[in-house]
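Undergrad: sequence? don't have it. structure:
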C-alpha cells in the first residue's frame, strides 16, 4: 500500500480515536453494507425485450452518449468494470425487461428461466439480485394506467405480470442464498384533474392485494411498494401517492420504498426514514438526485445523500433499510455514472459510521445544544477522506479519481467500438 495513504490513515485514526471512534470498525461496517446498483443506468431503461418500444410512464432518459449496452452480455461486462472500481458489498437491481429470450415473451408470461443468465453471473460475482416488475413502456400502459386500470382485462394483465415477477424474485433468493427485494412501482395517473380520485386507488389496492396474495418465504423474497408525486404526462394525479403506499405497506406488513425524487422539491426522504420505520418493519430506499423534478441525476455526495446515511446509522437501522440507487444519465459515460453515484453512497455511509454519534446523543439528551452543534460542524472537517482512501486501497480499488483512467481506457477499447 502507498506509504502516503498509510501515513494519512494513521493520523486520521488518531484524530477519530480522540473522539472515541474506531475507524477500523467503521471500515468493516461500510464494507458489509450492500448497495444495490440499478441495471437501467447502463442502457437508458430500454431493456432487452424483443421489439421493445419507446420509454414511457412519466420518465425520461436524456442524452445519447456513445457506447450504450444493447444486450445482456454487454451490460454485464459494463457492470463488472464499474463494480471493480467500487469498494464494499454490492447487489444488482434488475427490471423485468432485462430478460434474455430468443423470441418475444409477453410480460405476464415471463419465467425464472428467462433470467438464468443473470443468476449464473451473480453467482460468479458473489452478489445478490433485486427485481422490479416493468409496468411502463408497453401498449397496455399507454393511457397511463396499469394496476389501477378500469379495464378488467388490462388490469389482470399487470396483476399477472407482477405475480410472475414475484416468482422470479423468489428464484433469485433461492439460487443466491440471500433475499431478493422486489419493488412495485406503477405510473398510474392523469395529466389533468380527475373527478374521481378514489376509484383508481381502490382498484390499485385490490390489484396489489391479489398480487401479494400468495405467501412467499421472506428468506428469498420481500415485497416493496413505491410512491410517486407525478410524472411527465401524469402531472395532476398519481394513484400511488405517499399516503396510499405508507398505509398499504403498514397495513399489509410489507416494505415501503422511499425514492429521493418522488416528492415535492422541498421534501427529503432523510426526514421520512425515522417516521416510516415506526410503522413498517423494513424500508427500501431509492437514492437518486432530482433537479427540479424527478429527473434521476447521478447521486452526489451532497447534504441529502449524507443525511440519508446519517439517519440509517444514527438510528441503528442498517438491518432494516435496504439501499438501492435509481438514476439514469445518458449524457455522460454510463459506467462512470455508476461509479460516481455508488462511490458517493458508500462515502456517505462511511462518513456516517465515523461520526461520534454517542457523544452527540449525550449532548442532545443533556440539552447541551451548543456543544452538539459545535461538534457536528467540526466533524465535517475531520479527515474522513484518508479513511476512505485506505478502505479503497485495502480492496485494491483505485484511490481518489484514479478510477477514471480505467473507465476512459474501457471507453476507448470497448464502448467506442459499439458504434
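TA: Received it, and whenever you're ready, just let me know what you need. Because the structure is a prediction, the values reported are computed rather than measured. Residues are numbered from 1 along each chain as shown.

Undergrad: hey, let's count contacts and neighbours off CA atoms from now on
TA: Fine.

Undergrad: which element is the residue nearest the centre of the chain on?
TA: Centroid-nearest residue in the chain: residue 324, 2.1 Å away (criterion: C-alpha atoms, centre = their mean). Assigned by DSSP states H and E, residue 324 belongs to strand 321-325.

Undergrad: give me the contacts around that strand.
TA: 34-38, 93, 282-288, 312, 341-342 (C-alpha atoms under 8 Å, 6 or more residues apart in numbering).

Undergrad: burial of residue 373, as a residue count?
TA: 14 (other C-alpha atoms under 10 Å).

Undergrad: residues contacting it?
TA: If a contact means C-alpha under 8 Å, 6+ apart, then residue 373 has no contacts.

Undergrad: ok, the one 10 residues further on next?
TA: Applying C-alpha under 8 Å, 6+ apart, one finds that residue 383 lies in contact with 12, 15.

Undergrad: equivalent analysis for residue 271, please.
TA: residue 311.

Undergrad: quick check: it is in a strand.
TA: No - counting by DSSP: H, G, I helix; E, B strand; the rest coil, residue 271 is not found in a strand; it is helix.

Undergrad: returning to that earlier point: leaving out sequence neighbours, find the closest residue to the residue nearest to the centre of the chain.
TA: For residue 324, ignoring the flanking residues on the chain, the nearest one in space by C-alpha to C-alpha, 6 or more residues apart in numbering is residue 36 at 4.4 Å.

Undergrad: okay, now the one to match up with it:
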C-alpha cells in the first residue's frame, strides 16, 4: 500500500519532471562499501602486540566494542539489517579470522576464508586493504619509502600477498575486489630530500603491483593524504604523487574526504580526475579541522559530492566506500546512520531535475539556476526516503532510534 505522504511527494517531484520511482530504483542498485574498522576502533584481530598507529587514532571508550571476528560480524549483520539496499564490506588485512598469528608478510587466503563464507551467506561483496600501520616495522612512519631495504621488502611482500588474497576473494565472490593501498609514510619535521623518499615509494609500488591480475577479479587503488599525526611536515604519498601514479599505471585513484586541506572540496575534484583515470574510489568521511574521521552527516559536502557523481555520470565509474571511526558513540549506530546519510545524499541528487538545471547553466542563465537550486531545497525528500526504507523493511525515525538503542544495550557489557 502506497503511503499518502509518498503519493504527495511523487506528485510534487513530477511537477519538476522528476520520476521518484526511477530514482528509487537507481538508488537500490548503488552499493556502499562499509568499513569494518568502525566496529572495533581500528584494533584488528592479529593477536599480537602491534606497533604505533601510523597517525590513526580512535578516541572514546563507548561500551560494546567488538573483540572477536564473530562479535564484529554480528554487529555488522545488525547494521546491514537497518540499512536499505545491498552493500559491501571493506576488510583490512589486520582483521584476519584464524587461530594462527602469521606475520603480515606471511598472510594467506585461508586466514580470511571465514569472512568470504560469511559474506556469501549474507549476500555481501568484499573489498580489501593491506595494513601498513600499527606494526613495529612501521614505527618510523615509513614503510614502502623506508631507507632500509629490508623493511621495504617486508612491506612489499605484505602488499603482494594482500593482492593475492584480494584476487582470490574476487574469484570466490564473482565480482572485483577493490584492493586499496594507503601507507602512512612521511616526516614529522621538514625533510631535506623529498625526492629520494618518493622515488623509493614509487619503486616499491611498482614491484608490489608488478603481477597483473584480471580486473574483473581485482582492482588496485592508491590513496593519498595531506598529513597525519607524526607526519605533519611531509606525506610522501601526496595527492599529486598518487594522481600521477594512477594515471601512469592505470590504477584506481582513491579520494578520501579527510585527506585534503579543510577548504578543499572533493566534489570539485571528481570531474577533474575522471578525465584522466578510468575509475575512482571514494572514502567518505567527515574531517573536523583535520583528518579526524567523524561519522558523516547529511551536510553540504556530502550533498555536493553526491550531486557531482550523478550530474557528471560517474556512478558507474566510482566505488563508494566509507572511512570513519568514532568510539564516543554506539559503533553500530555510527555505521547505520553514516551509511544511510550517504544514501540520502545520493537520493537527493537523483531527485534533482538535472536537465532543467544543466540547460539553464548552458544558457548562462545564472539567475534561474540560483532560484531553482534554492526552491528545490523545499521538496519533500524525506517522504521519498521513508518510502524507500519501508519497501526495504528497515525502520526510520523514532523506530530506528529504539532499534539502535536496544541493540546497543545488548552489547554494552562487552569489556
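TA: Good, I have the coordinates. On a predicted model such as this, the values are computed, not experimentally measured, just so you know.

Undergrad: any idea what the TM-score comes out to?
TA: For these two chains in superposition, a TM-score of 0.99 is obtained (TM-score structural alignment, normalised by the length of structure 2); 415 aligned residues with a C-alpha RMSD of 1.0 Å.

Undergrad: thinking again about what came up before, of the contacts of strand 321-325 of structure 1, which belong to strands?
TA: 35, 36, 37, 38, 93, 283, 284, 285, 286, 287 (DSSP state E).

Undergrad: closest one to residue 195 of structure 1 out of those residues, please.
TA: residue 286 (31.4 Å; C-alpha to C-alpha).

Undergrad: now do the helices in structure 2.
TA: Along structure 2, the stretches classed as helices by DSSP state H are 4-14, 20-27, 69-81, 113-121, 149-173, 194-208, 239-249, 266-274, 300-311, 331-350, 354-362, 366-375, 381-391, 397-411.

Undergrad: residues in structure 1 matched by the shortest one, start to end?
TA: Aligned by TM-score structural alignment, helix 20-27 of structure 2 corresponds to residues 23-30 of structure 1.

Undergrad: that stretch vs structure 2, mean deviation?
TA: Compared with structure 2 after the fit, stretch 23-30 of structure 1 shows a mean deviation of 0.5 Å (mean C-alpha distance after the TM-score superposition for structure 1).

Undergrad: what do we get in structure 1 for residue 219 of structure 2?
TA: Residue 219 of structure 2 maps onto residue 222 in structure 1, by TM-score structural alignment.

Undergrad: and for that match, the neighbour number?
TA: 22.

Undergrad: shouldn't it be in contact with residue 253?
TA: No - counting by C-alpha atoms under 8 Å, residue 222 of structure 1 stays clear of residue 253, with 10.5 Å between them.

Undergrad: trace residue 380 of structure 2 over to structure 1, please.
TA: Taking TM-score structural alignment, residue 380 of structure 2 has residue 383 as its aligned residue in structure 1.

Undergrad: the helices of structure 2: which one's closest to residue 231 of structure 2?
TA: Here helix 194-208 is closest among the helices of structure 2 (C-alpha to C-alpha), at 12.8 Å.

Undergrad: what span of structure 1 is the closest one aligned with?
TA: So helix 194-208 of structure 2 is aligned with residues 197-211, judged by TM-score structural alignment.

Undergrad: list the buried residues for that stretch?
TA: For stretch 197-211 of structure 1, a neighbour-count test (16 or more other C-alpha atoms under 10 Å) marks 200, 201, 203, 204, 205, 207, 208, 211 as buried.

Undergrad: among the residues you listed, which pair sits farthest apart?
TA: 200 and 211 (16.2 Å).

Undergrad: nearest spatial neighbour of residue 53 of structure 2, skipping sequence neighbours?
TA: residue 134 (4.3 Å).

Undergrad: tell me the residue in structure 1 aligned with that neighbour.
TA: With TM-score structural alignment as the criterion, residue 134 of structure 2 matches residue 137.

Undergrad: so that match makes contact with residue 53?
TA: Yes - at 6.4 Å, residue 137 of structure 1 counts as touching residue 53 under the criterion of C-alpha under 8 Å.

Undergrad: so between these two, which is more surrounded?
TA: The neighbour comparison of residue 137 of structure 1 against residue 53 (other C-alpha under 10 Å) goes to residue 137, with 19 against 12.

Undergrad: quick check: the gap between the closest residue to residue 12 of structure 2 other than its chain neighbours and residue 13 of structure 2.
TA: Nearest residue to residue 12 of structure 2, sequence neighbours excluded (C-alpha to C-alpha, 6+ apart): residue 379, at 7.2 Å. Distance, residue 379 of structure 2 to residue 13 of structure 2, by C-alpha to C-alpha, to the nearest Å: 7 Å.
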